[in-house]
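> Here is my input, please return the structure:
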Amino acid sequence: MGLHPQHVAAAASLLSESSRSIMLTYMLDGRFHTSGELARAAGITPQTASFHLKKLEEAGFLDQTKQGRHRYYGLKDPAIAQVIESLLTITPPAQVSSFKQAAEDQAIRYARTCYDHLAGSLGIQVAKALVDSGYIIQDHDQFILTAKGEAFFSNFGINLETTRRKRRSFSHCCLDWSERKHHLAGALGSEMLERFLEMEWLRRKPESRALLLTEKGRNGFAEVFGLDTANIHKTHDNKVYLR
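Presented below is the predicted three-dimensional model:
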């Protein structure tokens, strides 16, 4: 079936509703959430959340899984996450005023999940370090793995043969909304994030897309990528925003 303008309009109308867009953005952490969790994130009742989630599921935005009495919802695939992240790059952010919101904003800008790969200032600097070291080469919207990179990623504990077999893009460029630069996405980006979590360089922040840097991570990113993680994040103005 071909794509028609009405299909684009229907998708746009789903994303234009604020509660749905908040829930979709919340799911950019790559995890599955109950309707109750998503309702709290969007500031709506569980009944209203269920209505919106049904609409999004019917449109093919979400997957649902059931465990016991609970139903869990997550983004259907990385392509959906990429569309949402791309929209964030052109959407004016909302200015925030509370200390709690400011702290969350800074944490998200520093390091966060973009569905299943590392984004934020740290993600951009990791990608830059990989390019500067000759492990990957940026070619338009793709990162190309070099022979030197093959050895690096294998030594880093990533099975490239298995990674390449995944039915998705291998290593594409993802435009970061907070920095307007590219970080590493695709199957390779996903495996990289999993390794960072396995090695306890990063850990997930509860009820947030933010990733928290550990002491192991500070040492690891310095040793392997040559990054001074304390000085990565630079604010571009004196205002604080929230996504």
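
> For the rest of this, base every contact and every neighbour count on C-alpha atoms.
Will do.

> Quick one: residues contacting the residue nearest to the spatial centre of the chain.
Nearest to the mean C-alpha position of the chain, by C-alpha atoms, centre = their mean, lies residue 114 at 0.4 Å. Each residue near residue 114 by C-alpha atoms under 8 Å, 6 or more residues apart in numbering is listed here: 28, 29, 30, 81, 82, 85, 209.

> Which of those sits closest to residue 16?
Among the contacts of residue 114, residue 85 lies closest to residue 16 (C-alpha to C-alpha), at 14.4 Å.

> Check the secondary structure at the closest residue in space to residue 137 that isn't next to it in sequence for me.
Of all residues not flanking residue 137 in the chain, residue 144 sits nearest, at 5.0 Å (C-alpha to C-alpha, 6 or more residues apart in numbering). When classified by DSSP: H, G, I helix; E, B strand; the rest coil, residue 144 comes out as strand.

> Contact partners for residue 144?
136, 137, 138, 171.

> what about it, distance to residue 157?
19 Å (C-alpha to C-alpha, to the nearest Å).

> again, but for residue 177
29 Å.

> which one of the two has more residues nearby?
residue 177 (19 against 11; other C-alpha atoms under 10 Å).

> That one contacts residue 86, correct?
Yes - between residue 177 and residue 86 there is a contact under C-alpha atoms under 8 Å: 7.0 Å.

> Secondary structure element holding the residue lying closest to residue 48 once chain neighbours are set aside?
In space, residue 48 comes closest to residue 39 once its chain neighbours are excluded; the distance is 7.8 Å by C-alpha to C-alpha, 6+ apart. Secondary structure from DSSP states H and E places residue 39 in helix 35-42.

> One more, so I can put them side by side:
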Amino acid sequence: MPGEPDIATVAQAIGEPARAAMLLQLMDGGEHTARALAAVAGIAPSTASSHLRRLGEADLIEVTDAGRQRLHRLAGPAVAQLVEALAALAPPRLPDRFQPDPPAGPLLRARVCYGHLAGQLGVDLAVVLREDGVVGDLAPGETSVVRTFDHPVLAALGIGELPGAGPAVRACLDWSHGTVHLAGALGTALLTALLGAGWLRRRPRGRALRITETGRRRLGELGVG
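Next comes the predicted model:
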């Protein structure tokens, strides 16, 4: 019969600054080479291999072959939720040599959280859509449906339906602001549409997003922020 889960194995895999930095980079929802993750963590590529192997053994990441490259990604949404929950409890910053570019300010304003939008902008959008009845009040981890697509923000971004797979809405705890932003299919659709409309831009490194001048103006007109 199974006993209590061995959370120490997962904790030990995460509990090293270089591996933590790699996991935070993988929270962008993308796939990265060992060399790219080594650069983020400030370590040599040869050293990165052993760290990535440890993360793989703990089932925190997955590896796929793409030609001559090996690409690494988070093992799934449950891992992303774990990393975000740990971030909510953690000290405010990794050691300086493991800090990704850009600095903390942009990261707190808008960032990618495993395929959806986080940071102040993600929280602001969640507040507007909740107050206007598009989604209900949700505690972290709870899921729901989209009550209506008849909303100026969704109309401006061309969001009128969502794919059927997975929850439509999931409340994700935002570590930087202590409240929830929107994950699930709606969260993914919002991030995709904001990037597609040019209201947000990805930065060269890290998860932080840049809000463009067009984005600031249009979001302001829609009462967001």
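
> Looking at the alignment, what corresponds to the residue nearest to the centre of structure 1 in structure 2?
When structure 2 is aligned by TM-score structural alignment, residue 114 of structure 1 is paired with residue 113.

> try residue 210 of structure 1
Residue 210 of structure 1 maps onto residue 208 in structure 2, by TM-score structural alignment.

> My read is that that match contacts residue 200, right?
No - Residue 208 of structure 2 is beyond contact range of residue 200, at 10.1 Å (criterion: C-alpha under 8 Å).

> Of those two, give the one with the bigger neighbour count.
Per other C-alpha under 10 Å, whichever of residue 208 of structure 2 and residue 200 has more neighbours is residue 208, with 28 against 22.

> Check the gap between that one and residue 47 of structure 2 for me.
Look at residue 208 of structure 2 and residue 47 of structure 2: by C-alpha to C-alpha, they are 26 Å apart.

> same thing with residue 72 of structure 2?
Distance from residue 72 of structure 2 to residue 47 of structure 2, by C-alpha to C-alpha: 15 Å.

> before we move on, what about residue 73 of structure 2?
18 Å.

> So the two - more neighbours on which side?
For residue 73 of structure 2 and residue 47, the more surrounded residue by other C-alpha under 10 Å is residue 73, and the numbers stand at 22 against 13.

> tell me the secondary structure for the more buried one?
strand.

> For structure 1, which segments are assigned as strands?
Using DSSP state E, the strands of structure 1 run over 33-34, 62-67, 70-75, 94-95, 112-114, 117-119, 136-139, 142-145, 173-175, 182-184, 202-204, 211-213, 241-242.

> could I get the ones you listed as TSV with distance to residue 43 of structure 1?
Shown next, in TSV, are these (distance: least, C-alpha to C-alpha, whole Å):
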stretch	distance to residue 43 of structure 1
strand 33-34	14
strand 62-67	20
strand 70-75	17
strand 94-95	16
strand 112-114	22
strand 117-119	26
strand 136-139	41
strand 142-145	38
strand 173-175	29
strand 182-184	31
strand 202-204	22
strand 211-213	23
strand 241-242	16
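
> looking at those, which is closest to residue 2 of structure 1?
Closest among the strands of structure 1, using C-alpha to C-alpha: strand 62-67, at 21.3 Å.

> List the buried residues for the closest one?
Of the residues in strand 62-67 of structure 1, 62, 63, 64 count as buried by neighbour count, 16 or more other C-alpha atoms under 10 Å.

> and which of these is nearest to residue 11 of structure 1?
Taking the buried residues of strand 62-67 of structure 1 together and measuring to residue 11 of structure 1 by C-alpha to C-alpha, the closest member is residue 62, at 12.8 Å.

> Please tell me how far that closest one sits from residue 112 of structure 1.
On the measure of C-alpha to C-alpha, residue 62 of structure 1 and residue 112 of structure 1 end up 21 Å apart.

> Pretty sure residue 139 of structure 2 sits against residue 169.
No - when contacts are counted by C-alpha under 8 Å, residue 139 of structure 2 is not listed as touching residue 169 (11.6 Å).

> how near is residue 42 of structure 2 to residue 28 of structure 2?
Counting by C-alpha to C-alpha - residue 42 of structure 2 and residue 28 of structure 2 are separated by 18 Å.

> So those two - more neighbours on which side?
A count of neighbours by other C-alpha under 10 Å puts residue 28 above the other of residue 42 of structure 2 and residue 28, at 21 against 18.

> Spit out the contact partners of the more buried one.
Contacts of residue 28 of structure 2 (C-alpha under 8 Å, 6+ apart): 112, 113, 114, 115, 206, 207.

> Could you do residue 154 of structure 1 as well?
residue 160.

> That one and residue 114 of structure 1: what is the separation?
23 Å.

> how about the helices of structure 1, start to end?
5-16, 18-26, 35-42, 46-58, 78-90, 99-110, 120-132, 147-155, 160-164, 186-198, 215-225 (DSSP state H).

> just checking, what packs against the shortest one?
The contact analysis (3 or more C-alpha pairs under 8 Å, 6 or more residues apart in numbering; DSSP states H and E) places helix 160-164 of structure 1 against helix 147-155, helix 186-198.

> Repeat the analysis, applying 7 Å as the threshold.
If you count contacts as 3 or more C-alpha pairs under 7 Å, 6 or more residues apart in numbering; DSSP states H and E, helix 160-164 of structure 1 packs onto no helix or strand.

> What are the buried residues along it?
Of the residues in helix 160-164 of structure 1, those buried (16+ other C-alpha under 10 Å) are 160, 163.

> With the fourth one instead?
Taking 16+ other C-alpha under 10 Å as the basis for neighbour counts, the residues of helix 46-58 of structure 1 that come out buried are 46, 49, 50, 52, 53, 56, 57.

> Could you do the fifth one as well?
Counting neighbours by 16+ other C-alpha under 10 Å, one finds that the buried residues in helix 78-90 of structure 1 are 78, 80, 81, 82, 84, 85, 88.
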